[in-house]
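>>> structure for this input, please:
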Amino acid sequence: MSQLDTIYVLCGNKSKHKKWAKNWIKIKGVHTNIKEICEALQLAIKQRDQDTIAVSFLTVNEMTSTDNLNQLEPTFMYTQIFKEILLDMGHDNQAISDFITYSRRNNSGSSININRFEKEYHSQSAIRWYTLTPFIYCMLNDVLRSMEVNTIINMGFFIRDLHQQIQRLYQQQITKYHQKPFIVYRGQGLSKENFEKLQKSEGGLISFNNFLSTSTEKDISLVFARSASEKVDMVGIVFKMLIDPRIKSVPFAFITEVSSFDGEDEVLFSMHTVFRVGAIQQMDNNNQLYQVELKLTSDDDQQLRLLTDWIREEAAGITGWQRLGHLLLKIGQFNQAEELYNALLKQASDESEKALYYNQLGGVHFNQGNYEKAARYFEQGLEICQKALPSKHSHLATSCNNIGSVYKKMGEYSKALLFYEKDFEICQKTLPSDHPKLATSCNNIGSVYKKMGDYSKALLFYGKTLEICQKTLPPNHPHFAISCNNIGLVYDNMSEYSKALSYLERALNIWQRALPPTHPDIKSVKQIIMLRLLLLVCLAHLVVGRTITGNIVLKSNPGKTIVLPNGCQYIVQVVDASLADGKATELGTTQYTLVSSLPQSYTVTYVPSGLPMGSDSLQAQIKCPNGHMYINDHRISVPDKEGDNITIDIGVISHH
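All right, here's what the predicted structure looks like:
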């Protein structure tokens, strides 16, 4: 049973029952009294949380590669911003009451522990409660691993209190270190997949994204590591951490005097601690038990700092709650953002603040595809702005921009262009020529021209957007990806597929490094790239002078077929593949239309960028020397209208 992790046996004769218990891998102990089992259960719960703490890895190659535009995974960046926002928020007794209500409603802990927390908790007892019961410890570690927003919001006061108590202890204890490095240990399990990442990261970085519990006693850590190594899918790790107290990247503190555990010399680090990975050595000739040396480091990568600063700017707001709302929108947590903005709207008394929340609620419904509801919220915001603000105020520009976006989505392009141009006019009069908001305005106008089929004007405004982005943004900023993506889509509509793929790949590479993997932008551009790669492979469908419907069957893998997409028209040139070194003989040039449908399950591996487009690969590799396209399956079988297979040779393919 996969749901059952551990079994403990309570009996009267320990030696007798230990014999048969050895044959059952999930039986972890045989005990003669309930107190021993309770202690073992507490240790097992802590083991489970030790093993599931969220970690991110960065290899040396990734650090030195010019293609690696940021140094840590998106989860690290966004949880770091969450932390900063939550620490900046003001919390009162109502926050604790809300957390109690939330915990009871979701059965987050036993009623005894929840009631006790309600009666006894105060900000100076955060560490004691963190170490006292799995109720808080497990809940906090789970939510920081899963980034489930509702629980994070409800636990915001505790995250702040725990961080601030660690910070206070750090300030009190700093003089005791005498600026001398010291060593702490942490024992836990890593999945075999994460252990492989760790091995590749030797000399690179590892970040622990939760609060991090360590000990000065190696033996305690070894117990956890050995226990983890007994699981078939885990590798036990003893992290040996060299701590330089002069590095102030994250606060840490010896917590023995305030912890609920006696006798353990524990050092607790606040969220997001980054270490340099040193030697990785096997222990006790056990291939599932290793010691890993880590060194506390401050991550001073300039590109990462620039990216994080931009994320901070985009999560800007007067209050921490406003900043959190902006961030929720950025990472696609629309339901949580709607709940938050509705609550803020009810509390708002200032008219300009109400206008802001109406616009943000409009943005929530816009992103969810509820355009009529989005329009109502945007119009309410615009109405307030027109009454309360000067004619050139930036909030008016924002409202015009938002309404233009709704009209564009509803297909009313002339109205959309009218509102976008009003937005652009205000921005031109009030902002510097290289301001990012002007880039957004140009981008929006370009998008309408693209919808209207005026591709030359679309490229003109998209080009202005890209020019501003190149001047003002770090090369890994998500807005830079949007600009590349949009230019790629225009070239795609113009049937210039090689140019389209070039820009789309740039967009995908940035988004994969700067956004969570579930973000809709990543899914969308992956689908487009997949389609265009299939189109390039589907050029093999051409028989000069004829239009054929049906499936392509690869000779090298007859079990795989490509169903061709609807309505695609383009001009291709087919040359004889038997002549190498660019001396191919042209066989013909023609325009044709493909007339069937493309299933989402088929993908292609695109060699130049190394992008894996999916596990169900067609194994047709495309190589691009000298700007030309090659297909390595030169002989491809194509069924004609009568159902017979026609075998043709395909070589260099260039697009016109």
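
>>> please make it C-alpha for all contacts and neighbour counts, starting now.
OK.

>>> would you map the strands across the stretch 151-300 of the chain?
In the stretch 151-300 of the chain, the strands defined using DSSP state E, counting those that start in this stretch lie at 182-191, 205-208, 212-215, 234-243, 252-254, 266-269, 273-283, 286-296.

>>> in a markdown table: the ones you listed, plus distance to Ser654.
What follows is the strands of the stretch 151-300 of the chain, written out as a markdown table (distance: least, Cα to Cα, whole Å):
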| stretch | distance to Ser654 |
| --- | --- |
| strand 182-191 | 46 |
| strand 205-208 | 43 |
| strand 212-215 | 55 |
| strand 234-243 | 50 |
| strand 252-254 | 60 |
| strand 266-269 | 57 |
| strand 273-283 | 47 |
| strand 286-296 | 51 |
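
>>> closest to Pro599 out of those?
The closest of those to Pro599 is strand 182-191. By Cα to Cα, the value is 34.2 Å.

>>> which residues of the stretch 551-656 of the chain fall in strands?
551-554, 557-563, 566-575, 586-595, 622-623, 630-631, 635-639, 645-649, 653-655.

>>> and Tyr497, which of the ones you listed is closest to it?
Nearest to Tyr497, of these and by Cα to Cα, is strand 653-655 at 7.4 Å.

>>> to compare against the first, here's the next sequence to fold:
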Amino acid sequence: MMNKALRVRNTEVMFLFRTVIRDIYEQLLAYQCQKRVTVYRGQVLSIVEYKKLEKSCGSIISLNSFLSTSLNRIIAEGFVQRNMHLCASGDYVAVIFEIEADPAVVCMKNDKTKKNRLPFAQIDELSYYGEGESEVLFMLGSIFRLNEIISHDQSSSSSSSSSLLLSADPTTSIIIRMTLCSDDDDNDLKQLYDHHLKNEYDRKETNLLSLGDVLRNMGKFDLAEKYYCRWLSELPSNDPSLGVLYQRLGMVANAKGEYNTSLEWYQKSLEITVKTRPSDYANIGITHNNIGNVHRNNNDRGRALESYNRAVSLFKQAHDESHPHLASFYNNIGTIYQKEKKYFEALEFYEKSLAIDNKHLPPDHPDLGTSYNNIGTVHRGLGHYDLALDHCNRSLKIRLKSLPAQHPSIAMTYENIGLVYEDKVELKQALTYMKKAQTIYEVALPFNHPYVVKIKNDVKRVEDKF
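Okay, the predicted model is just below:
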């Protein structure tokens, strides 16, 4: 049940299992393997899963569940043989994972930056199955380099590019060779990982508030709201963190299209901050910026611009012109000018925002995706369709890399690309991207959310043009 919840990202079940996960982690630390091992896992994969692994050859992959393996290759092969009948349909393929794991890669050291977060251990004496399995268990989230995929009868000296075709013989298993890596390994997402870990999730305490923050950033707004409200019910009425919690509830309500509710939460947050920390210009400015977001989403551009300018003014009293938060404020001012079709003014503020973000953020951060998306939409308004597609595609590449697959921001970029193709009268392309957007919006947002309503109208409009 727990591994299934981890695989499909069922956050509620994962939360219920949090103490179990922690206990397993502590035991893996206590029994960490002390020498290099080669372990095996027999598995029957769907063709879709296998093709994804093929495309990842030579890259870093991470597993979102515990990985059970064996020191005994015969055990892994036996599992494959018992399930080989599944391969007869041609929809599945049998594979043997062969994994090299060196404890020096993940061992504990005095240097805090080398802290072991992902242990692995031989668990024979702890396991229900006993010594017969020779089981080695890897912590969830373990990171591997996928070195090569070779057919059973190939030698280990075969090409590591390994874009191999599936064997026509379903009884022939395929060997997938991997090496355990640390999270310090050089990979494309390392800078993004470090930024989030150190700057956005580096809290001394993990609680319902921090869990809500993760869910909100994943676009799971209903679940985030659930945990925020649960945290609210546990806090005393004079708790100093209430102002922050009200902010989060305002963000979720805004994301769900519940604008009046969002304003009520932000107003509560503002009252607490002004009363308890009147010189905290930064947080007061952030609240005014968030209030501006609600007014903008509610099509009250005048009040939105007023709130954004107040945020910039307050923030400048506390920080310099290149502070990271000002990037968000400038971006929001740009959106107001864009809605008023003042495209050159919008472009000026979007580029100011992008310049600040480029100073502070790793190259695949979602905020950069937002900037490129917005600049693309301005170029669309100016009739610069090639520039619009260029910026929107840069946005899409970043968002697909840094956000969950069903995040509303990905849908937004798909929608904007579709609109550019519609303007170019390339209707087939337009409809393809709009339907991708619609699929995500309908999964991620309530059925009556303004974004869901709009994308349905967009799709119908393009379909009527055929």
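
>>> quick one: closest of the strands of the stretch 151-300 of structure 1 to Cys568 of structure 1.
Nearest of the strands of the stretch 151-300 of structure 1 (Cα to Cα): strand 182-191, 45.3 Å.

>>> so where is that closest one in structure 2?
Alignment note (TM-score structural alignment): strand 182-191 of structure 1 is matched to residues 37-46 of structure 2.

>>> contacts for that stretch, please.
68-73, 75-80, 83-84, 86-87, 91-102, 136 (Cα atoms under 8 Å, 6 or more residues apart in numbering).

>>> wait, doesn't Ile136 of structure 1 sit right on Tyr130?
Yes. Judged on Cα atoms under 8 Å, Ile136 of structure 1 makes contact with Tyr130 at a distance of 5.8 Å.

>>> thinking again about what came up before, narrow the contacts of stretch 37-46 of structure 2 to those that are buried.
68-73, 75-77, 79-80, 84, 86-87, 92-102, 136 (16 or more other Cα atoms under 10 Å).

>>> for Thr172 of structure 2, give me its contacts.
Contacts of Thr172 of structure 2 by Cα under 8 Å, 6+ apart are Ala94, Ser151, His152.

>>> report the separation between it and Phe15 of structure 2.
Thr172 of structure 2 sits 40 Å away from Phe15 of structure 2, going by Cα to Cα, to the nearest Å.

>>> what sits closest to Gln407 of structure 2 if chain neighbours are left out?
Not Gln; residue 407 of structure 2 is His. Gly219 (5.3 Å; Cα to Cα, 6 or more residues apart in numbering).

>>> counterpart of that neighbour in structure 1?
In structure 1, Gly219 of structure 2 lands on Gly332 (TM-score structural alignment).

>>> over to that match. Which of the three states is it?
Reduced to three states with DSSP: H, G, I helix; E, B strand; the rest coil, the structure at Gly332 of structure 1 is coil.

>>> returning to that earlier point: to Leu504 of structure 1, which of the strands of the stretch 151-300 of structure 1 lies closest?
Judged by Cα to Cα, the one of these that comes nearest to Leu504 of structure 1 is strand 205-208, at 29.4 Å.

>>> mean deviation, that closest one versus structure 2?
With mean Cα distance after the TM-score superposition for structure 1, strand 205-208 of structure 1 departs from structure 2 by a mean of 3.2 Å once superposed.

>>> coming back round to it: so for Leu594 of structure 1, which of the strands of the stretch 151-300 of structure 1 sits nearest?
The nearest among these, by Cα to Cα, is strand 182-191 at 46.4 Å.

>>> how far does the closest one sit from the chain's center?
Mean C-alpha position of strand 182-191 of structure 1 versus that of the full chain (Cα atoms, centre = their mean, to the nearest Å) differs by 26 Å.

>>> post-alignment, that strand versus structure 2, mean distance?
Mean for strand 182-191 of structure 1 is 1.2 Å (mean Cα distance after the TM-score superposition for structure 1).
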